[in-house]
Structure formats: C-alpha cells, structure tokens
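Engineer: Sequence first, then the predicted structure:
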Amino acid sequence: MSVVDNPDLMPISDALSAILQMAPKPTETEVVYLEHAVGRVLAESPIAAVDVPPADNSSMDGYAINSCSINEGGKTTFAVSQRVPAGRAPQPLVSGTAARIFTGAEIPQGADAIVIQENAQFDGEKVVMDGPVQVGQNIRAKGQDIKVGQVFLAKGVRLQAADVGVLASTGLDSIAVFRPIKVAIISTGDELVSPGESLAPGQIYNSNRFVLASLLTQMGCVPIDIGKVADTAEAVEEALEQAAEQADCIISTGGVSVGEEDHVKQSVERLGKLDVWRLKIKPGKPLAFGSVKETPFFGLPGNPASALITFCLLARPFLIRMQGAGYALPLAFNVPADFEHLKSGNRQEYMRARMEQGRIAVFHNQSSGILSSASWSNGLVVIPPGSVVHKGDLVSFIPFSELLG
C-alpha cells in the first residue's frame, strides 16, 4: 500500500528514511579551481602526490642540534654554524654545533631536536643550553599531516574552508566536484504579492520564495523561480511541467492540503506520483513528496514557519543526497528548559527557540504563520509526541547551524 493511501499520519523518521532512499545520485561533474571550491561536493577521492609537510621542519624559533651532543647533567656550549630561515634549504649540521633555525624551516641533516630560543643563551657567536633534550622535540615530522599516496578526503565531502586548505597543501589547484543541482521554486496562492507591490485587501507578501531561494543558495544549489501560480488546476499543472523540464528538483509552497483551492496534490498525482503525504509533526503536517515526470517534488506547507522547518528537516537532507554528499542527522543537545509546555500532543513538535546562558527559551507565539519567530530563534526544540515540559527539564535542542546551509 502506498504511504499516500495510509490514513494515519506518518512519523518524520519514517518519512525521512523513505525520502532519502529515493534521492537520485548525481552523475555530472566539473573541475573547479580551489578559489571556487568551498561549498562544493567532491566527485573524487584525491590522493596526495606529496608528503605534508614535505620535510621535517621546526615548530618553533630556536636552535637545531643533535641530542647526543648535549650534556644531560649540565650546560652545553655550541658554536652556531649556520642560520636556517624558512624557505631556504639547510646545509648538513656540523658535528658538535648548533644551527639557528626559525619556525617552518627545514631541519638540517644530522639534527634531531630543536631547543627553543627561550631556553638558550646566545652571545652573538655561541649558544649555551641545558639538558636533557628529547629526540624529535619541537620538530614536525615529514608527512605527519598527510603521507604521499594517502587518500586524504573522501568522495562526497562538502568542502569547508579547512578542506580547501588541505587540498592546497598537497599542491592541487583544482578538483573535480559534482555539478550544482537546479531546484525550481513554485509559489501557489492568489493571495501572494511580490515585495515592492501594493497590497490589496486579502493579499500578503510572498516571503517563502525568498526564504527558499536563500536556503538553496546557501546549500550550493541553483534556484529557479517559476513564479507565483494561480489557484487553478490548469495553472498548477502548467507550472509543474515547466519546472520538471528546467530543474533537477521541484519545491512548491502551499496548495498541498485538502481545501477546494488546493490543487497541487491532485496535479502531482496526475503528472507523476505522490509517495509521502501528511506527517506526524507540528508545524508542517501537510507535506507532500513525490515526482513530476520523474523529477523529484516537494510540496511544502504555505505557512512560512512550516515551510522553513519542513525544508530543513526533510527537503534539505534529500537535496544533500542529490548533490552527492553524505547526510548525517543533525547534532542535538540536551539543554535545561526555561519554559513550560504542559499540553501534550500526538505529533512531534518543533518549537522555535533560543539558547541563552545555557538554557532554552521558546518564542512566545508558535503559530506556523509567524516567520519572525524563526528570525528570533537560533534553533529548534524537539518535543516528542505525548510529552510535556516543565522548567528545568532537559529538552533536545537542534541549533540552526545544523539545519541551514
């Protein structure tokens, strides 16, 4: 039986599992320079062509010596035989001498330890230091970060700034990544007006379009705005067909409930299929997932807070998979509640919340139409079905940093 035919609301964990299994894998790749690689998804597992670092080098300013030359029971005086700045190849260390060396400089052959300058006394010609000295102290070994021939990043990694730096450290100036996916945005509702236009009675400004376009851009997707669609079956079907031709995935807002003016669900079923509909969550119950002519489709609720939350919890993981990246459940933290929630419900609730000074407060109005609640918040509190919360109870908190971008 299709999940759509099941009259019961679907738990979000079941819905997410089903949706992720249907995410198509990317096939198209391109090569980009590292300057443009951050946020992109690796299409290959790079192999190091060099050791990082390429040679033993000093982690401190000081003096390179052979540890066997030090008097462990007292002071030892060394002549300074050479000066080794970073970027210059050293000469082999003259036996019984020290080399003045600086951070990042290559260790001279014959030296096996660095004595930092704070632990040595230099008179202009000779340097005096105390023992004992450990072999390898203050030396960064060749290949201690990455060894030649090592696979150092995995295919499917979404590149962060540090990852790009690691790529650069191995000498790469470009890398193969998956092509960005195109996501069509459809806004349904005769009541919607674009910002900048005048409002007539009964109209509201379309905020969902800008929220979704911003979220998609942060994810590295390419948003395609199909525009506002009239509340007719013909207009909705025309918009869905246009979106299926232009995009890799379709996201609509509104029109997925059961009202007389809600045409999206029926149009999707005529043009493709619906796999998931109506979830056991609050807000966001009227969510739809399926396909339009083989193009994946998400129908998000029209209320802006619901649209944001369902995108973060369900559409975003799917799009991450479509981009070729691995998906892991967002990190959640148990934090004491600074609020009470004494009315239990039968749906899993996601409350807009803010963590301050180690406690969680929730926005005073949790209506699904209050988008400013999400702007005020820095995460979501998860209230399981049948649960109540008293002040001081530990609640599960997901920071927006785990859900956005």
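Structural biologist: It's in. Numbers count the residues shown, from 1 in each chain.

Engineer: can we go C-alpha only for contacts and neighbour counts from here?
Structural biologist: Fine.

Engineer: ok, which stretches of this protein are helices?
Structural biologist: All helices of the chain, identified by DSSP state H, fall at 12-21, 161-169, 208-219, 233-246, 264-271, 304-310, 316-322, 372-376.

Engineer: among these, which is nearest residue 140?
Structural biologist: Closest of the helices of the chain to residue 140 is helix 161-169, at 15.0 Å (criterion: C-alpha to C-alpha).

Engineer: For the closest one, buried residues please.
Structural biologist: Under the neighbour-count criterion of 16 or more other C-alpha atoms under 10 Å, helix 161-169 has 163, 164, 166, 167, 169 buried.

Engineer: can you list those residues in CSV and add distance to residue 104?
Structural biologist: Output for the buried residues of helix 161-169, formatted as CSV (distance: C-alpha to C-alpha, whole Å):
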residue, distance to residue 104
163, 21
164, 21
166, 17
167, 19
169, 14
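
Engineer: Next up, a structure to set beside the first:
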Amino acid sequence: MTDATHGDPHGSDRSLAAALHDLVTAIEPITGYRRVALRAALGQILAEPLSTPVSVPAHDNSAVDGYALRHADAGHVRLGIVGTAAAGHPYPGEIGPGECVRIMTGAVVPPDADAVVMQERVTIDGDVITPTQWPAAGNNIRRAGEDLQAGDRILDPGRRLTAADLGVIASTGRAELEVRRPLRVAFFSTGDELRGVGEPLGPGDIYDSNRYSLYGMLTNLGVEVLDLGVVKDEPDTLAGALAQAAHEADAIVTSGGVSVGDTDHLPTLLERHGELRFRSIAMKPGRPVTVGRFGTAWYFGLPGNPVSVMTTFTQVATPALRRLAGEAPRPARRLSVTTRSALGKKPGRQDFQRGRLVEGADGTLEVVSAGHQGSGVLRSMSEADCFIVLPVERGDVEAGEIVEVEPFTAPLVV
C-alpha cells in the first residue's frame, strides 16, 4: 500500500535530508525494557533518567602527597607533624597553630586544614617540616561534590552507554540500571550469483561480501543480528524470507534486488505485502534504496554494489535504526578541511566519496581521495577513514578547496 503523506514512491529521487526527516518522524521506538547489572549495561540504551544520591567526591580530599596545613600559619617557618592521613584512613584529631598532618593522595583533608603543600615543596627535619613554597588557600584540595553534587542529573534516557558512563555511574554507588531491550535486525543478501566464502566459484559467480560488511556495521550499532544468508532472486522465495524476518525481528536489511531490473523483485513485494515509502534517493553511491515496512518490521532495501551498501547503511539505515532502538538523536560529526586531491563530481546528487584524513604542514587536518570511487571498489572503503560529502549542486572540486568530511565512527562501546 502507498500512503500519500509520504509522497509518490515511484516519483523523482528524494533528497537524503527529506528521506531522513520522513523516517525519523514516522518511526516509533520499540518497547520493552530490562534491568541489568552495571557491567552488562555497556553498549545498551539507557531507559531511565539517572541522578546521583551522593556527592562525588564525598569529602574534601588531597590531590597530592604532601602535608595538610592551615594557611593562617604562613608566617611560621617550621611546622610540627602531628599525624598521618591516608586514603581510607582519615586523621582523627585536630590541627593546631604551627602543626600539620602528613597526607596521601585521596585522603580526607582534616577539617582544620585549608591547603596542602606538596612533599616536593618542603624540607624535613625529623617530625618537623619547613615549607619552601607556601600553597595558597585551597591549593591541592579536591572539594566535596567537585565532580557531582547530590541530586545532579547524570544521564538522560536514550543514551547508549559507554565505558566512561559506567565509571561515572559506579562513582555514585549504583549497581543496576534499566535499559531498553536490544533492537533485533534480520538481514540477508539477494542474488543467484552469490556464493558463500569457502565455496568454489562457478562461471559468473562472486563471493558475497555484503553480508560481512552488514554484520560488522550492525554489530557496531549494538543490535542483535539474525543472518538469513543468501536468498535467490525468486519472488516466492524472497517473500518467504521477508515474512520470516518480519516475524523474528524489528527491522530487516537486505542488499541487492531493489533497482529496476527484471530480477529486482523486492520493491514490488513491499508494495504488495507491506508499505513502500520511497525507493530512490539523490545520493551517490546508492541511489536505489527501498524503504518501508513489511508486516510490523521496518524494511531497508540497500543496493547490491558493496560500497553502495556501506554508504546507504551509514547514511540512511543507521539513523533510522538508532531511532527505532530508542537512542537519542546524534548528528553525524562533520568537519571542514582542505582537500589535497581534485575531486570529480556532477551536479544532481549528494556525493559521498571516500577519503583519508592526513596532517597538513601546519598541523591542521586535510583530506586526500582514497582512490577509485566506483561503487564496486570495496577496497576504497577499507583504505578510507572518512566520507568526503559534496552537496547536490556541487560540480568538480579543485585541489586546495574546502570540503566537508564525515569521519567514520568507531564502535559505540569505546
């Protein structure tokens, strides 16, 4: 079925921005939550607001190894050492005029002390010290609540939790969290010519690389993956695979079979059994992209060329899947840099060329082309570390011009 609110799926190419706006507006995040131990929350999407019940740190403590003293004693040449404070072992007494306490990093600062002198800034004679450089009031003291005040909001729902987040949460004493259940994504390749790695190739056969790229990108998104293998270019077989995927997963990602050839059956199947929102985007590589729903599952039909698969997954499927998983919006990070390479470009489509970031003579970042930009040259993705993003209306680019780049992202859990 076709809904007039999202335009004619057979009409002219949609802009990438319009396609993404349509998707983000239409997609409702999956439901379902679970409570997990803190370590198990790494890479999961937070489902509750987190505030801290305690201040961090809980008390004034020393930032260095040295001597806790009263700044009011700055006129005294010599101070007597009356005790020791170590982390977990506070000094129990008081500090009087002309006195100090030997203190270790992290130890509670005695209530009468208001500065810590580093041990490198004193001379020692038995149980007496002589500061060679007096600290200012407050020097070398980490104040209670300097990191977090009791009641502070730490993290909001929708955040995919990183290693640093786990440390912050642990500092507040929290042992368990509520997170969203993982998004489940089924994926498969289409094509009679595809063979699995390790199989012999016959005439006209090629190895299926797309499922391995998709597996890696889906895994980096933190979703649960269901690999349905290679599906033949037969309508009934494809319909069966889509039905199975929709039954077992929240979303479906396929590669191949979405263009306008005689064996490109997937857009027709989506129209017949689901909802077709659009089937082409004004971008290069990756113009033929079929997006809609099959049953209750969102469907992303990506082109068959390997670079087109990775580009459209990054630019179209990734933000949509993050929204579906309940992750807070996170715009792609883009930088303006100088290109060392001349770049060929025809106006009419937004271009995502592969590039490598390098350091210029003055230390600033520049970009060079990663070589042949054909949509079947997967090596260019392996050798690149960014997309060079060229606007729809842009033509050829000369070396030395400013361009926008989008660095490839690392796995989310680091």
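Structural biologist: It's in. Fair warning: this is a prediction, and the values are worked out from it, not measured in the lab.

Engineer: Got a TM-score for the pair?
Structural biologist: After superposition, the two chains reach a TM-score (TM-score structural alignment, normalised by the length of structure 1) of 0.96; 402 aligned residues with a C-alpha RMSD of 1.6 Å.

Engineer: Deepest in the core, which of the helices of structure 1 is it.
Structural biologist: Highest mean neighbour count among the helices of structure 1 (mean count of other C-alpha atoms under 10 Å): helix 304-310, with a mean of 25.

Engineer: how about that helix, which residues of structure 2 does it hit?
Structural biologist: Counting by TM-score structural alignment, helix 304-310 of structure 1 falls onto residues 306-312 of structure 2.

Engineer: From the chain's centroid, how far away is the matching stretch?
Structural biologist: Centroid separation for stretch 306-312 of structure 2 versus its chain: 19 Å, with C-alpha atoms, centre = their mean, to the nearest Å.

Engineer: what's the average distance of it to structure 1?
Structural biologist: Average distance, stretch 306-312 of structure 2 versus aligned residues of structure 1 after superposition (mean C-alpha distance after the TM-score superposition for structure 1): 0.5 Å.

Engineer: which one in structure 2 is aligned with residue 379 of structure 1?
Structural biologist: Residue 379 of structure 1 maps onto residue 386 in structure 2 when the alignment is built from TM-score structural alignment.

Engineer: residues in contact with the residue nearest to that match when sequence neighbours are not counted?
Structural biologist: Excluding its sequence neighbours, the residue lying closest to residue 386 of structure 2 (C-alpha to C-alpha, 6 or more residues apart in numbering) is residue 407, at 4.1 Å. Counting by C-alpha atoms under 8 Å, 6 or more residues apart in numbering, residue 407 of structure 2 makes contact with 333, 334, 385, 386, 387.

Engineer: now swap in residue 380 of structure 2 and tell me
Structural biologist: Counting by C-alpha under 8 Å, 6+ apart, residue 380 of structure 2 touches 354, 370, 371, 372, 373.

Engineer: For these, work out which two are farthest apart.
Structural biologist: Pairwise distances across the contacts of residue 380 of structure 2 peak at 8.8 Å for 354 and 372 (criterion: C-alpha to C-alpha).

Engineer: Name the residue in these two with the higher neighbour count.
Structural biologist: residue 354 (27 against 13; other C-alpha atoms under 10 Å).

Engineer: can you tell me how far the aligned partner of the more buried one in structure 1 sits from residue 300 of structure 1?
Structural biologist: In structure 1, the residue matched to residue 354 of structure 2 (TM-score structural alignment) is residue 352. As defined by C-alpha to C-alpha, to the nearest Å, residue 352 of structure 1 lies at a distance of 18 Å from residue 300 of structure 1.

Engineer: what do you get for residue 393 of structure 1?
Structural biologist: Distance from residue 393 of structure 1 to residue 300 of structure 1, by C-alpha to C-alpha: 32 Å.
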